[in-house]
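Participant: here's a sequence, model it:
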Amino acid sequence: MTTVSAASAEALTVERPAHRDGNVLRWLGAYTASMVGDNVYYLALAWAAVRAGSPAQAGLVMAVSALPRALLMLGGGVVADRLGPRRVVIGSDVVRCAAVLGVAALLWLAGPGLWPLAVLALLFGAVDAVFMPAVGALPARVTSRGQLARVQGMRGLAIRFASVVGAPLGGLGVALGGAAAAFGIAGLLIAVSVPLLVSVRVGELPPDETAGDSTAWRDLVGGLRYIRHHRVLAPLMLAIALGDLGFTGPLNVGLALLADQRGWGASGMGWVLAGFSTGAGAVSLLLTVRGRLPRAGSLAGCSIFAGSATVGALAFVPNVLGAAGVAVLVGLLTGLSGALCGALLQTQSEPAYLGRVTAVAGLVSLGLAPLGMPLSAAAIGAWGTGPVFVASAAVCALGGVVALAAPALRRAELPH
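Facilitator: Purely as a prediction, here's the structure:
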């Protein structure tokens, strides 16, 4: 494992933009391979579960990973801060690769079964609880603070690429050799990330004099206390929570119900989702090229607020073309707010706390926000799409109000 001092790491990256830095590009290659592998894995898991059991059983297998991820996420942040994010990411990818390839071999030899799939999903969720905070904490260790916004843009592009490439690649694997082949492809893609990560140079943090002989529990409590008393991070977490809570329901469950009611069909819903991805991808590209946007705190708050209006407007667009156009605006504005919030989390946090900060942000997005999906579905059944989309937009807008009402967050800037 290659490490350099924090000062040396800064010197290595400050002279060139992140998208021209070989160290960052190796990290990006590893991250992209891992994300594409994840997308292939989820498609393979869904296909294998449907073939092995009833629809209800398949849904249960798909949902199994959410529980350990939610329960263990905060502890995963402590692990990432204690052991170092790169070491945790490498270990997590090794475990995920071995588990996926093991199930691929089992399916190839013995055929589909629900129990191996459920165990794999459970293990994947548990490892994700450690993997995700470490992934969020790693960029600050491979580049300078002034390049973190650009890295957020590059990471966004990698996520969009993985979502576009992963599903067709998984479908090709299923077509050629069934779920076992798709799992094999997923495992090999995750395996590609390991040697790339081993070659990445990471900055070494200064000793944490406050840590002493503290236990993991004290580290966890200390991280939560650090966020609660931070003038920027505390309101930022609340803004992220409200924004995601108002956004997740309409864009996941609500959009499918809206497309069904309007008679757009699956293809129409696909066009709307494509519009959203186009807008979000354009913002990621902008940040990758520009590297920094001024007045990041106020811009994040304004984009959350404006994005809420576009979320509400989706319910009142009568045709697919108009809905796809509105979805482009949704992607632009929510993509901008998400990227800026992520960059502010990276730059405002002390590096020693970054794993725990990322864990809390991940728990808010993956634990709290999905609760809005069944609520949105039930509310749409009772009151229709229009009122529910408007109510969700109002919740999302509160996130923008919180961001703009907190002076320290409103004045927060990204480093040069």
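Participant: all contacts plus neighbour counts: C-alpha atoms, from now on.
Facilitator: Fine.
Participant: what helix or strand does residue 363 sit in?
Facilitator: Per DSSP states H and E: residue 363 is located in helix 354-363.
Participant: ok, the most centrally placed residue in the chain - contacts?
Facilitator: Nearest residue to the geometric centre of the chain (Cα atoms, centre = their mean): residue 362, 7.4 Å. Applying Cα atoms under 8 Å, 6 or more residues apart in numbering, we find residue 362 in contact with 73, 132, 133.
Participant: how near is the closest residue to residue 65 other than its chain neighbours to residue 311?
Facilitator: Nearest residue to residue 65, sequence neighbours excluded (Cα to Cα, 6 or more residues apart in numbering): residue 125, at 4.1 Å. Computed as Cα to Cα, to the nearest Å, the residue 125 to residue 311 distance reads 30 Å.
Participant: residue 378 now?
Facilitator: From residue 378 to residue 311 the distance is 18 Å (Cα to Cα).
Participant: out of the two, which sits in the more crowded spot?
Facilitator: A count of neighbours by other Cα atoms under 10 Å puts residue 311 above the other of residue 378 and residue 311, at 26 against 13.
Participant: the more buried one - that's part of a helix, no?
Facilitator: Yes. Under DSSP: H, G, I helix; E, B strand; the rest coil, residue 311 sits within a helix.
Participant: what's the closest residue in space to it that isn't next to it in sequence in contact with, if anything?
Facilitator: In this structure, residue 311 finds its nearest non-sequential neighbour in residue 393, 5.9 Å apart by Cα to Cα, 6+ apart. By Cα under 8 Å, 6+ apart, the contact set of residue 393 is 246, 247, 308, 309, 311, 312.
Participant: what is the neighbour count of residue 27?
Facilitator: Residue 27 has 22 nearby residues by other Cα under 10 Å.
Participant: any idea which helix or strand carries it?
Facilitator: Assigned by DSSP H and E, residue 27 falls in helix 22-52.
Participant: before we move on, the earlier item: and the residue nearest to residue 65, how far from residue 365?
Facilitator: Counting by Cα to Cα, the gap between residue 125 and residue 365 amounts to 15 Å.
Participant: alongside the first, I'd like the structure of this one:
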Amino acid sequence: MRSYIRDLGLLRDTRFTLLLAARTISVLGSAFAPVALAFGVLGLPGATASTLSVVLTAESLPMVLFMLVGGVVADRFPRQRVMMAGELVNSVAFFALAAMMFTGWTPLWAMATAAAFSGIAMAVLFPALTGIIPEVVPADRLQTGNALLGLGANTSRVAGAVLSGIVVTLVGGAWALAVSGLMFGVAGVLIAMLRLPPHRQEAGERHSVLRDLKEGWKEFSSRQWLWVVVAQFSVMVMALQAAHGVLGPLLAKEHLGGPGAWSMVLAGEAVGTLVGVFVALRFRPRRPILAATLLCFPSALPYLLLGVSAPLWMVIAGAFVLGICFDVFGVLWQTTLQREVPPEALSRVSSYDALGSLMFGPLGLLLAGRLAVLVDARSAMVVCAAVVVVSTAAALLSPGVRNLRAPAFPAK
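Facilitator: The predicted model follows:
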């Protein structure tokens, strides 16, 4: 208990508390956004699933396309200002969507444009966040800082999933979009209140964006543990997207009693992520990437249980374990990234990390439906579990993954 109290002492740091509050409120806005956007668009006269698909694609595609550029921007300019700009652009985009729905002027091109600006803002925010944490948190407390930021983010995701549905039901999608815009705006103001040392740029030739990207790639590719685990996750996320996005809801509808059962599975995972924060606060392995990679094996559990027709309570328990493992993995991964990569390249490396990890996700969604038709949904779910296990085992073949050691800090 004394150790946890010492960890929570980081909350006495005003700068960290501001960053934590901004991140928590921003994630709450992001958790509101999907439900608000989906029901706001679908509630428009004449809107169809295709209308929603166009708007969502307009948001997600720029996020992928601009992720690497976002890393360059966050390494070139003060990350505080980059984050503030990203939050405020997100705020304007969602207020614009809300205004369109309030006024009834909702041309598809205008909604898609606003959504695209939100996607660009997210592409800038993520690399800047990864880079700004070591500027705020001392090196020996990075894991604690990442865990506490994870606690705020996970709490917001759980709360947002519940509250967004209530707000949409009571007052409609337009008001929910406005709430999202307000939260992003508040997050931007809190980031602006951070007091960080002046940004120092290295003297000399100003590089082109392409040169910066090449240097970021050099930092990324020179670390075996880094590119191996990102390659592992590019395959794993493909399986996770198939299982979570298509196969899980399909099995819940056909065999578990409908959407209520799938909501319970997702709730079990969400609770696991909250518990995982407290595990991550005190779990300090000497070989963090080895430990993080081993934690990927249990994440196959809920998919395997769904595939072998296990009772619902067992699937929920498996999802709870997945939530714990993924949260601890995330904290160990972020902390190691921030310790091992030079600060001046950290945002670019994190953008390569995000892009590589997520690039096959849409393919998983596409293949899931075909696989369910070719075999059946249960067998397809077992395939997803097998992909998780095999990709994780393959990553463990890397000496870099097995042998990277965490720095030793003096006990306090």
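Participant: and in structure 2, which of the contacts of residue 393 of structure 1 remain?
Facilitator: For those, the contacts that are reproduced in structure 2, applying both residues aligned by TM-score structural alignment, their matches' Cα atoms under 8 Å, are 246, 308, 309, 311, 312.
Participant: so the counterpart of residue 282 of structure 1 in structure 2: helix, strand or coil?
Facilitator: In structure 2, the residue paired with residue 282 of structure 1 according to TM-score structural alignment is residue 275. Of the three states, residue 275 of structure 2 takes helix under three-state DSSP.
Participant: now residue 275 of structure 2. Nearest residue, chain neighbours left out?
Facilitator: Spatial nearest neighbour of residue 275 of structure 2, excluding adjacent residues (Cα to Cα, 6+ apart): residue 324 at 6.2 Å.
Participant: contact partners for the equivalent of residue 357 of structure 2 over in structure 1?
Facilitator: Taking TM-score structural alignment, the alignment pairs residue 357 of structure 2 with residue 365 from structure 1. Contact partners of residue 365 of structure 1, counting by Cα under 8 Å, 6+ apart, are 240, 241, 244, 245.
Participant: could you tell me where stretch 243-261 of structure 1 falls in structure 2?
Facilitator: Against structure 2, stretch 243-261 of structure 1 falls on residues 236-254 (TM-score structural alignment).
Participant: now do the SS call for the residue of structure 2 most remote from its centre.
Facilitator: Most distant from the centre of structure 2: residue 204, at 35.5 Å, with distances by Cα atoms, centre = their mean. What three-state DSSP gives for residue 204 of structure 2 is coil.
Participant: residue 165 of structure 1 - how many residues pack around it?
Facilitator: The burial count for residue 165 of structure 1: 15, using other Cα under 10 Å.
Participant: and whatever residue of structure 2 lines up with it, how far is that from residue 201 of structure 2?
Facilitator: Structural alignment (TM-score structural alignment) places residue 165 of structure 1 against residue 159 in structure 2. From residue 159 of structure 2 across to residue 201 of structure 2, the span is 40 Å (Cα to Cα).
Participant: what's the answer for residue 235 of structure 2, then?
Facilitator: Counting by Cα to Cα, the gap from residue 235 of structure 2 to residue 201 of structure 2 is 37 Å.
Participant: picking that back up, any chance of the contacts of residue 362 of structure 1 in CSV, with distance to residue 385 of structure 1, secondary structure and neighbour count too?
Facilitator: Listed next are those as CSV, based on distance: Cα to Cα, whole Å; DSSP: H, G, I helix; E, B strand; the rest coil; neighbours: other Cα atoms under 10 Å:
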residue, distance to residue 385 of structure 1, secondary structure, neighbour count
73, 33, helix, 30
132, 33, helix, 24
133, 35, helix, 32
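Participant: which of the contacts of residue 365 of structure 1 are buried, as a ChimeraX select command?
Facilitator: Listed next is the ChimeraX selection for buried residues among the contacts of residue 365 of structure 1, using 16 or more other Cα atoms under 10 Å:
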select :240,241,244,245
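Participant: ok, and the contacts of residue 365 of structure 1 in structure 2?
Facilitator: Shared with structure 2, among the contacts of residue 365 of structure 1: 240, 241, 244 (both residues aligned by TM-score structural alignment, their matches' Cα under 8 Å).
Participant: residue in structure 1 matching the residue nearest to residue 275 of structure 2?
Facilitator: When structure 1 is aligned by TM-score structural alignment, residue 324 of structure 2 is paired with residue 332.
Participant: what does residue 383 of structure 2 correspond to in structure 1?
Facilitator: Using TM-score structural alignment, the partner of residue 383 of structure 2 in structure 1 is residue 391.
Participant: for that match, pull up the helix or strand it's in.
Facilitator: helix 385-405.
Participant: correct me, but residue 299 of structure 2 touches residue 321?
Facilitator: Yes. Between residue 299 of structure 2 and residue 321 a contact is recorded at 7.0 Å, counting by Cα atoms under 8 Å.
Participant: how about stretch 222-238 of structure 2: buried residues?
Facilitator: Quick answer for stretch 222-238 of structure 2 (16+ other Cα under 10 Å): 225-238.
Participant: which of those lies closest to residue 194 of structure 2?
Facilitator: Using Cα to Cα, residue 226 is the member of the buried residues of stretch 222-238 of structure 2 that lies nearest residue 194 of structure 2, at 30.3 Å.
Participant: which residue is the nearest non-sequential neighbour of the closest one?
Facilitator: residue 220 is the one closest to residue 226 of structure 2 (Cα to Cα, 6+ apart), at 6.8 Å.
Participant: next, count neighbours for the aligned partner of the one you found in structure 1.
Facilitator: Correspondence of residue 220 of structure 2 to structure 1, assessed by TM-score structural alignment: residue 227. The number of residues packed near residue 227 of structure 1 is 20, by other Cα under 10 Å.
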